[in-house]
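Engineer: Show me how the following folds:
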Amino acid sequence: MTSDPQTVFAQAQQDVQALPRKPGNDVMLKLYALYKQGSAGDAGSNRPGGFDFVGAAKYDAWNALRGKSPEEAQREYVELVKSLQAGS
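Structural biologist: Prediction:
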């Protein structure tokens, strides 16, 4: 297994799609936020409004990671996926 962080992050993105069961909404939001922070950096300033409750929840989860380095977010994402694979 390679230890290149980008390769490990990309593999974790594939692994999460192959989980035997879909994680709960809280975990899915955390995965989304860590993925976005790890791939795009801090959230923009345009929070979805109106009746876009899902979009607003995703934005809020991502925005809560503001200031976390993409590398740290990628590491946390990989660790979370590994814990889901282990069933914890």
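Engineer: hey, let's count contacts and neighbours off CA atoms from now on
Structural biologist: Fine.
Engineer: For Leu29, give its distance to Ala43.
Structural biologist: 14 Å (CA to CA, to the nearest Å).
Engineer: To compare with the earlier structure, here is another sequence to fold:
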Amino acid sequence: MGLEENFTASANQARGFTKRPPDADCLEVYALYKQATVGDTNTAKPSGGELLSKWNAWNSKKGMTQKQAKEQYIAKVAALAPKYA
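Structural biologist: A predicted model of the protein is given here:
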């Protein structure tokens, strides 16, 4: 499988987790997914709450290529899967 297929398979696997990973891992997976699919943050910084946490996590990936983000996303999901799938 190529990178795109592996990325899609990993995204489907993450959506199918039966247990919720810790918040830090969820934010990392979210940030890598957004960077892989959208690129650098393209919205204004929210004022607070969960949206701010997600935005900060995503913004921490600023400058990372979408290819790098996909590779890291695949690796992160693979690391989480044995415990949370």
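Engineer: Aligned counterpart of Glu5 of the second structure in the first structure, please.
Structural biologist: Glu5 of the second structure maps onto Thr7 in the first structure when the alignment is built from TM-score structural alignment.
Engineer: distance between the ends of stretch 38-52 of the second structure?
Structural biologist: 17 Å.
Engineer: List the buried residues in it.
Structural biologist: Using 16 or more other CA atoms under 10 Å as the test for burial, stretch 38-52 of the second structure gives Gly39, Asp40, Thr41.
Engineer: Show me what the longest helix seen in the second structure is packed up against.
Structural biologist: Longest helix in the second structure, counting residues (DSSP state H): helix 66-84. Under the contact criterion of 3 or more CA pairs under 8 Å, 6 or more residues apart in numbering; DSSP states H and E, helix 66-84 of the second structure touches helix 3-15, helix 23-37.
Engineer: Columns mean neighbour count and distance to Tyr73 of the second structure on top of the ones you listed, output as JSON lines?
Structural biologist: Formatted as JSON lines, those follow (neighbours: other CA atoms under 10 Å; distance: least, CA to CA, whole Å):
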{"stretch": "helix 3-15", "mean neighbour count": "15", "distance to Tyr73 of the second structure": "7"}
{"stretch": "helix 23-37", "mean neighbour count": "19", "distance to Tyr73 of the second structure": "6"}
